[in-house]
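[1] With the input below, show me the fold.
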Amino acid sequence: MAEEYSIAIALVDFIPTFLFPLGVFFFQEFFKTQGYTRSRLLWIGGGFFVFLGGLFKAIWKLNMALTETSIAFLTDSLFVVQSIGFTCLFIGTLFFIRQEREKLISKPTIPLTAMALWKVPFMAIQTLTCLGTNGLLVYYAFQNKNKKSAYLLIGNVIIIFLMAGLGSTDLSMAIQWVAELTNTLGQICFSLAGYLFMKDVKK
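    This is a model prediction of the structure:
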């Protein structure tokens, strides 16, 4: 059975798509203030690719709602483009954590611990780097007693798992609305965490 989307759901899908770069903006400002240029550039570049993938998917969904025809490139490119983006975010965050640990080397710290087959590795990279990025940021937030940011990012991780579960179910209209609202909530958590990171370092 072909996937069906309403115009309202398709339009709502643009909300989390544009919330994500807001979160990226706050985090790159945080890195800028800290003087971590390499991490900042990786987050800007990675954020662009993640946003681009989400935008392609939102446009594909809107086109489906309006014309009931699928533009394969828009939906198939999601995993490829976002796997590149989340990999950049993960590497940028890894550089940041490593530099922070080097600064604190003399202080005690907690140790850092039904689709086409070609999409599978990209989806795996997309998921693992997304979770890894959030995990590293949670680690840093707890290390620096920024508990609100940590809990918001943990909430975002929980929502990522919820979205994965919703994506494996039948995409009825009700499930689509739940998925869109859940995704929006996740991006709000991500954006607020980025804002708190930026606000904390600018005190």
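
[2] use CA for all of it now, contacts and neighbours both
    Will do.

[3] what residues are up against residue 125?
    Residue 125 sits next to 83, 86, 87 when contact means Cα atoms under 8 Å, 6 or more residues apart in numbering.

[4] here's the other one to compare against:
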Amino acid sequence: MHPGSATLVARSIDVCEEYTVALALEDFVPVMLAGVALMITAQATGRRVPRVFPIALIGAIVVTTGGLAKATWKILVASGCHEYPILEQLLFPCLAFGFSALVWALLSAKRGSELTGWPFAVFPVAAAIGALWMGHMWPLLIAAAVSATALGVTAAVIAFKAGRRVIGALFVVYVLGTNILPSLAARPEQSVQIQWAEQLTNTAVQLCFLLGALWLRKYFPTTADRESVYETTGETA
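    Have a look, this model is predicted:
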């Protein structure tokens, strides 16, 4: 899923005529790919710094919940014009808070120790306050996009520093997709063909992230792995 999965502009067509059932069903595919990738990313951070795992896991679950809520809203609209705005509106708050937690966890894992968490919590909270004050989701959209981008950039830096250029490129694709797809999805009117192209592209982007996350899990050693190395080399932690 990407931060621009929901449309922020008024459209001149009836939302109930905008999505086909097949298109709405396909929207679950990138959501599930992203959900699995984020769970694996949370697990990877916990291998390196166990204390961050619970928050990282919660972040992954929150992001996935937001994506599933939006996909459910879309299928309900497509299958019978059953409109439940709360399902669509959950997306940006979930992405903003969930991605912020994951960025904190991944940066902690990169450092090898737990970072101070409050700056990462303040950002989405401030965005939520701004959204309530403005009566618009734009602040939360920005927070979600920034946090998702930071997650992808951090992962890419880790991969490139490890000499894994292909893995780094996968995360770069994720970052580009995170920032380009929202602007495409926000255009006022789109044909079904264009929407299919956007969703399939999003699916490919999330698959890239999943492949990268699988590498991250292998890259970060567990405490047992590190102790094994110390015992073999005679070094001390």
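
[5] Can you pull the TM-score for these?
    TM-score of the superposed chains, computed with TM-score structural alignment, normalised by the length of structure 1, equals 0.85; 189 aligned residues with a Cα RMSD of 2.2 Å.

[6] Just the ones of the contacts of residue 125 of structure 1 in helices?
    83, 86, 87 (DSSP state H).

[7] Let's have those in JSON lines, adding distance to residue 128 of structure 1 and neighbour count.
    Shown next, in JSON lines, are these (distance: Cα to Cα, whole Å; neighbours: other Cα atoms under 10 Å):
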{"residue": "83", "distance to residue 128 of structure 1": "9", "neighbour count": "26"}
{"residue": "86", "distance to residue 128 of structure 1": "9", "neighbour count": "28"}
{"residue": "87", "distance to residue 128 of structure 1": "9", "neighbour count": "24"}
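
[8] Tell me the one of these nearest residue 17 of structure 1?
    Nearest to residue 17 of structure 1 among these: residue 86, at 14.4 Å, using Cα to Cα.

[9] What residue in structure 2 is paired with the closest one?
    For residue 86 of structure 1, the aligned position in structure 2 is residue 99, judged by TM-score structural alignment.

[10] Can you check the distance spanned by stretch 130-149 of structure 2, start to finish?
    Start-to-end span of stretch 130-149 of structure 2 (Cα to Cα, to the nearest Å) is 20 Å.

[11] returning to what we had before: can you list which of the contacts of residue 125 of structure 1 carry over to structure 2?
    Retained contacts for these in structure 2, judged by both residues aligned by TM-score structural alignment, their matches' Cα atoms under 8 Å, are residue 83.

[12] List just the nearest of the contacts of residue 125 of structure 1 to residue 185 of structure 1.
    residue 86 (19.2 Å).

[13] can you tell me the helix or strand for the residue nearest to residue 193 of structure 1 when sequence neighbours are not counted?
    Excluding the flanking residues, the one nearest residue 193 of structure 1 by Cα to Cα, 6 or more residues apart in numbering is residue 149, at 4.4 Å. With secondary structure defined by DSSP states H and E, residue 149 of structure 1 is part of helix 147-167.

[14] List the contacts of the spatially most central residue of structure 1.
    Nearest to the mean C-alpha position of structure 1, by Cα atoms, centre = their mean, lies residue 130 at 6.0 Å. Residue 130 of structure 1 is in contact with 86, 87, 89, 90, counting by Cα under 8 Å, 6+ apart.

[15] Surely the first one touches residue 123?
    Which is residue 86 of structure 1. No: here residue 86 of structure 1 does not reach residue 123: they are 10.7 Å apart, not a contact under Cα atoms under 8 Å.

[16] what about stretch 43-63 of structure 2, start to end distance?
    Taking Cα to Cα, the span from the opening residue of stretch 43-63 of structure 2 to its closing residue is 15 Å.

[17] what about the counterpart of residue 197 of structure 2 in structure 1, how many neighbours?
    In structure 1, the residue paired with residue 197 of structure 2 according to TM-score structural alignment is residue 178. By other Cα atoms under 10 Å, 14 other residues sit near residue 178 of structure 1.

[18] The closest residue to residue 215 of structure 2 other than its chain neighbours: how many residues sit nearby?
    Of all residues beyond its chain neighbours, the one nearest residue 215 of structure 2 is residue 167 (7.5 Å), with distances taken as Cα to Cα, 6+ apart. Under the neighbour criterion other Cα under 10 Å, residue 167 of structure 2 is assigned a count of 24.
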